[in-house]
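**Student:** test case, fold it:
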Amino acid sequence: MLKRIPILVIFLLLSYTNVFVFAGDIPEGIMEGNQKALFIGEIKFINTDTFSIIPSTIMMGNIEQSEIEIEQFDSYYGTNDKPKTGDFVVAVLLDDQTIDDMWIFKTTSDDYRTLKLISEQYPMVVRYEQYINEGKYFEAQEKLEKENKTYINSTSVNETESVEIVENVQIPSKLNNNLVIPLLILFFVFVFVFLAKSRKNK
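**Tutor:** Next up, the predicted model:
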């Protein structure tokens, strides 16, 4: 039992480390594009249970609607500030009407080049702000689109080559009708000769 305790401790430490690293890698993880969108917007209306946000700059992904209605959240990341009408925000959209409310920031403006994230200056917040100001998320989106286009083109080429291979394969045809008749004649001649010899032997 005592031998198992150090192993258990090591396992717990590794688990804790993995969780910590994952949490600290949020700014970089967003660049992988697993969310629907990353955008800057403004809270226009506060309803009973929802906020209405108007997206102004979409840094990654795609947002089709001109206004997003989401469930209310209590405060922004890294601060106790309560959301109010007119606030500029940077948010991660998970689906059409859901944001990551654990990672939403109040900002000083809606200009990605100069905005500041209003938050405690944790290392990952500093990196996040830097990536936004430098346009890194636009670059990440362009990279994803190029990779996707390359994949689609590669798939199309492979499908075309497969079709060409199938078309070029020559399936053996049935025996030519011109050969069938002579073969049948030879067969009957052979049978006739065989029967004739059999009778002579008798």
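**Student:** please count neighbours and contacts with C-alpha atoms only from this point.
**Tutor:** Will do.
**Student:** next secondary structure element downstream of the lengthiest strand in the chain?
**Tutor:** Longest strand in the chain by number of residues (criterion: DSSP state E): strand 50-61. Downstream of strand 50-61, the first helix or strand assigned by DSSP states H and E is strand 68-71.
**Student:** for comparison, sequence B:
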Amino acid sequence: MIKFLVCCTVLAAVVIVVKGMGDNMIGPGRWYVLSIAQCDNNDQYEQQYFIQRKKLTRDQDCYNANITLKNPLDDNYAIRIDICKFVDGGCKPYQVMSDESFIHFVEKFAKENVEEALKMAGIDPPKFPLDAGNHTISNYVFNYAELPEQGMYGRFGVDLYILDGGEDIGCVHLTVNFENRDDLVNLG
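**Tutor:** Just a heads-up that it's a prediction; the model follows:
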């Protein structure tokens, strides 16, 4: 579960950075998760993820999470991330990113963050696969300074799906923001 939480935040930032590299609205800044929640029509998904975010400081959020896995989270699961960018008129499709292996994707983009979160959840060793059963984490502090320093400015909606055999079995929705570093200096 912890891996899923950290993966959501880090992967959303990485995907947005990669997509925005050709645009002229990119530069140095800071990532913030504005909200994290269950996806629309969440009852349709086999796996249910409950994640709460609490603001600690300007640079840190604290997360509590709970997930019950019917089967081990291993290489049999895939991942898809649907991203939209908020503009006048709503949230417009921005990018879809996917991988046939959730584990491969997490290890590529968020390995250190995920390992730390798994340690906090009492998973030893802090690696995949994640056993079936109930997994809980309390007061996991996420430091945004670990996210990429370059990105596309704006607010983004992110739906992160876990797939089994091509079928969506779980989903988490995030709203994230990437703010220009110069704007942050002017505020502070």
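**Student:** now the TM-score, please.
**Tutor:** Scored against TM-score structural alignment, normalised by the length of structure 2, the superposed chains reach a TM-score of 0.21; 67 aligned residues with a C-alpha RMSD of 5.1 Å.
**Student:** follow-up on the earlier one: buried residues, the longest strand of structure 1. List them.
**Tutor:** For strand 50-61 of structure 1, burial by neighbour count (16 or more other C-alpha atoms under 10 Å) applies to Phe51, Ser52, Ile53, Ile54, Pro55, Ser56, Ile58, Met59, Met60, Gly61.
**Student:** how about the strands of structure 1, start to end?
**Tutor:** Going by DSSP E, structure 1 shows strands at 37-46, 50-61, 68-71, 88-95, 98-99, 105-107, 117-118.
**Student:** by contact count, what packs against the longest strand of structure 1?
**Tutor:** strand 37-46, strand 68-71, helix 136-168 (3 or more C-alpha pairs under 8 Å, 6 or more residues apart in numbering; DSSP states H and E).
**Student:** coming back round to it: most tightly packed of the strands of structure 1?
**Tutor:** Mean neighbour count, computed with mean count of other C-alpha atoms under 10 Å, is highest for strand 105-107 among the strands of structure 1, reaching a mean of 25.
**Student:** which of the buried residues of strand 50-61 of structure 1 sits closest to Ile26 of structure 1?
**Tutor:** Met60 (14.5 Å; C-alpha to C-alpha).
**Student:** and the host helix or strand of Asn139 of structure 2, which residues are buried?
**Tutor:** Using DSSP H and E, Asn139 of structure 2 falls within strand 133-143. By neighbour count on 16+ other C-alpha under 10 Å, the buried set for strand 133-143 of structure 2 is His135, Thr136, Ile137, Tyr140, Val141, Phe142.
**Student:** that strand - contacts with which helices or strands?
**Tutor:** helix 2-20, strand 60-69, helix 102-120.
**Student:** swap in 10 Å and give it another go.
**Tutor:** helix 2-20, strand 49-57, strand 60-69, helix 102-120 (3 or more C-alpha pairs under 10 Å, 6 or more residues apart in numbering; DSSP states H and E).
**Student:** re the thing from before, go through the helices and strands packed on strand 50-61 of structure 1 and name the closest to Thr107 of structure 1.
**Tutor:** Closest among those, using C-alpha to C-alpha: strand 37-46, at 8.9 Å.
**Student:** report the angle between that closest one and strand 88-95.
**Tutor:** 110 degrees (axes from the mean of the first three to the mean of the last three C-alpha atoms, to 10 degrees).
**Student:** returning to that earlier point: and the buried residues of strand 133-143 of structure 2 as a markdown table, adding distance to Leu69 of structure 2?
**Tutor:** Below are those laid out as a markdown table (distance: C-alpha to C-alpha, whole Å):
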| residue | distance to Leu69 of structure 2 |
| --- | --- |
| His135 | 8 |
| Thr136 | 11 |
| Ile137 | 14 |
| Tyr140 | 20 |
| Val141 | 23 |
| Phe142 | 23 |
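**Student:** so Leu11 of structure 2 touches Val106, yeah?
**Tutor:** Yes. Using C-alpha atoms under 10 Å, Leu11 of structure 2 makes contact with Val106 at a distance of 7.9 Å.
**Student:** quickly list what's touching both of the two.
**Tutor:** Counting by C-alpha atoms under 10 Å, 6 or more residues apart in numbering, the contacts common to Leu11 of structure 2 and Val106 are Phe4.
**Student:** with that, I have no additional questions.
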